[in-house]
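Participant: Below is the sequence, then the predicted model.
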Amino acid sequence: MSTRVTTAIASALIGLGLALSGCSAPPSTPTLTVFAAASMKTTFTTLGQKFEAAHPGVKVAFNFAGAQTLSDQIIQGASADVFASANEANMKPVTDAALNASEVKLYASNQLEIAVPPSNPAKISSFADLGGKDVKLVICAVAVPCGSATQKVVAATGVVLHPVSEEQAVTDVLAKVVAGEADAGLVYRTDVIAAGSKVLGVPFPESAKAINRNTIVTLKKAPQPALAQQFVDLVMSVEGQKVLADAGFGAAG
């Protein structure tokens, strides 16, 4: 091959390389990662859909679990933009470690309610009824918000419970009641509402002694800090608060 031909081919290849390098790769889809307590699954899924509709091209990815589990994951270095806890206690380790970027905001409140199968086989009508030794009761582990609230009611009433299972997330408690594996479960009022006809709710006045206040922050190492703040703004907005109220959540204060 002549030197002239070789030079021409080399020039063509260089030109092609420059042309290709000038073509930018398609932009990746920004993903906002939200760690939220299991009790927030229904409402936050709705809010996530609203957020995506208002931010074309943005995807909201949720990690729903017990607030204690999520708090531990964040402290251990898990990547997230927003953390929404079902109480104040499980937010504290995150703020104590200075992992929050924004100040803690209270965005809702929630309280316990007894969930029983629609037929209510154990004839549960009060919190005291849960103390029966023949009652197959499922509660949350004390480390998670619903479990902490349960123990506050126990301490205030003196009722001794004999749970057959202690779960790491309130949704797991509800699932056992829905599946017929329990006569009763202590969950949140919002869980009973979300379950519809699958369970029967039994309110009890003693639940007022253990109201959980839900908290939310943006995180210091958030990959999407601007989107994180915008999501928190949505939760705190009139629109966001209506979604929460419609699901049965109380006011934050």
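Facilitator: Right, received. Where do you want to start? If you're wondering where the values come from, they're calculated on a predicted model, not measured in any experiment.
Participant: going forward, measure contacts between C-alpha atoms and count neighbours the same way
Facilitator: Fine.
Participant: quick one: contacts of stretch 246-253?
Facilitator: 43, 106-110, 189-190, 193-194, 213-214, 244-245 (Cα atoms under 8 Å, 6 or more residues apart in numbering).
Participant: all helices for the stretch 101-250 of the chain, in order.
Facilitator: For the stretch 101-250 of the chain, applying DSSP state H, counting those that start in this stretch gives helices covering 145-157, 170-178, 189-195, 225-236, 238-246.
Participant: And Pro118, how close does it get to Glu167?
Facilitator: 21 Å (Cα to Cα, to the nearest Å).
Participant: The structure to be compared is supplied as follows:
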Amino acid sequence: MAGPHRRGSDSSRRNRSRRRRALRAVVGLSVVALLVPLAACGSDEEEGATTLRVLAAASLTDALEEAGAVYEREHEGTELTFSFAGSQELAAQIRQGAPADVVATADTTTMAGLRAQTGPATVIAKNRLTIVVAPGNPERVRGLDDLGRDDLKVVLAAPEVPAGRYAAEVLQKRGVEVHPVSEEPNVRAVLGKVGLGEADAGVVYVTDAASNDKVATVPVPEESNAVAVYPAAVLNESEHAAAARDFIAWLRAAPGQRVLRAAGFQAP
């Protein structure tokens, strides 16, 4: 009886030993499999792969998306991600701790309010206002004075939005009192209302009007117009401050200016 029992014990031990060796082999392969992607991530960092997060005024949407594509082609290893909104919304996001590397607003007032969160600001472009109406101008809007008509549905950007402040400045200078049917959170929303026929007229930037074929324009005379200034700055919390400064410098230099000018913006 004792003999068979000993042989069974030896056989069990050999089986357990084989299972342990197999388990160690599987664990070893699993560790290798886990380390390979980590090594790949490390090599990407060593190669300098960088993602810059840019918060920008809504009126910069088309121009910066185009500029971003050009910049990425010229700067291999750098990717740009954009978030567009009214400048006042961007400021609120930054104060609430939204992660970003660059902020570009449509006025110096909003940027000045972010002085504690950013480095020095650089003006990258300027803009002007225009009146937008439905194609064919069915309501016969001829200029700023007509925006005060009772029979006209006018939409403006809200007073806290740069485009709204600029419009208020222009209308006050002209002595025109407007009662808008709505006040929008950004200039693109104003453009959309007129383009969809929900308003007869609105005041937007020249660049916004140029990007939409669903509206026509009525010029604002140069002597009555306002100059919209677009500053950009690196956020203090940026993880890629040097790359962020390079991008702003590129926007200010000839390559970036070509894109911005093509979109209708004026030189800084």
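Facilitator: Structure's in. What do you need? Since this is a predicted model, take the numbers as computed values, not measurements.
Participant: tm score of chain vs chain?
Facilitator: TM-score for the superposed chains, counting by TM-score structural alignment, normalised by the length of the first structure: 0.89, backed by 248 aligned residues with a Cα RMSD of 2.1 Å.
Participant: just to revisit the earlier point, put the buried members of the contacts of stretch 246-253 of the first structure into a PyMOL selection.
Facilitator: This is the PyMOL syntax for the buried subset of those, where burial follows 16 or more other Cα atoms under 10 Å:
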select buried, resi 43+106+107+108+109+110+189+190+193+194+213+214+244
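Participant: Where does stretch 135-149 of the second structure end up in the first structure?
Facilitator: On the first structure, the counterpart of stretch 135-149 of the second structure by TM-score structural alignment is residues 118-132.
Participant: cool, and stretch 52-68 of the second structure?
Facilitator: Using TM-score structural alignment, stretch 52-68 of the second structure corresponds to residues 32-48 of the first structure.
Participant: Phe64 of the first structure corresponds to which position in the second structure?
Facilitator: Going residue by residue (TM-score structural alignment), Phe64 of the first structure aligns to Phe84.
Participant: Count the residues that sit near Thr7 of the first structure.
Facilitator: The burial count assigned to Thr7 of the first structure is 11, neighbours taken as other Cα atoms under 10 Å.
Participant: Quick check: chain neighbours aside, which residue is closest to the alignment partner in the second structure of Val178 of the first structure?
Facilitator: For Val178 of the first structure, the aligned position in the second structure is occupied by Gly195, per TM-score structural alignment. Closest residue in space to Gly195 of the second structure, ignoring its immediate chain neighbours: Lys214 at 5.1 Å, by Cα to Cα, 6 or more residues apart in numbering.
Participant: Check which helix or strand the residue most central in space within the second structure maps to.
Facilitator: Taking Cα atoms, centre = their mean, the centroid of the second structure lies closest to Ser83, which sits 2.9 Å from it. Using DSSP states H and E, Ser83 of the second structure sits in strand 78-85.
Participant: Have a look at how far, on average, the helix or strand that comes right after that strand is from the first structure.
Facilitator: Going down the chain from strand 78-85 of the second structure, the next helix or strand is helix 87-95, by DSSP H and E. On superposition with the first structure, the mean distance recorded for helix 87-95 of the second structure (mean Cα distance after the TM-score superposition for the first structure) is 0.6 Å.
Participant: List the contacts of helix 87-95 of the second structure.
Facilitator: Surrounding helix 87-95 of the second structure, the residues in contact under the criterion Cα under 8 Å, 6+ apart are 55-58, 84, 100, 103, 105-107, 110-111, 113-114, 117, 160-162, 186.
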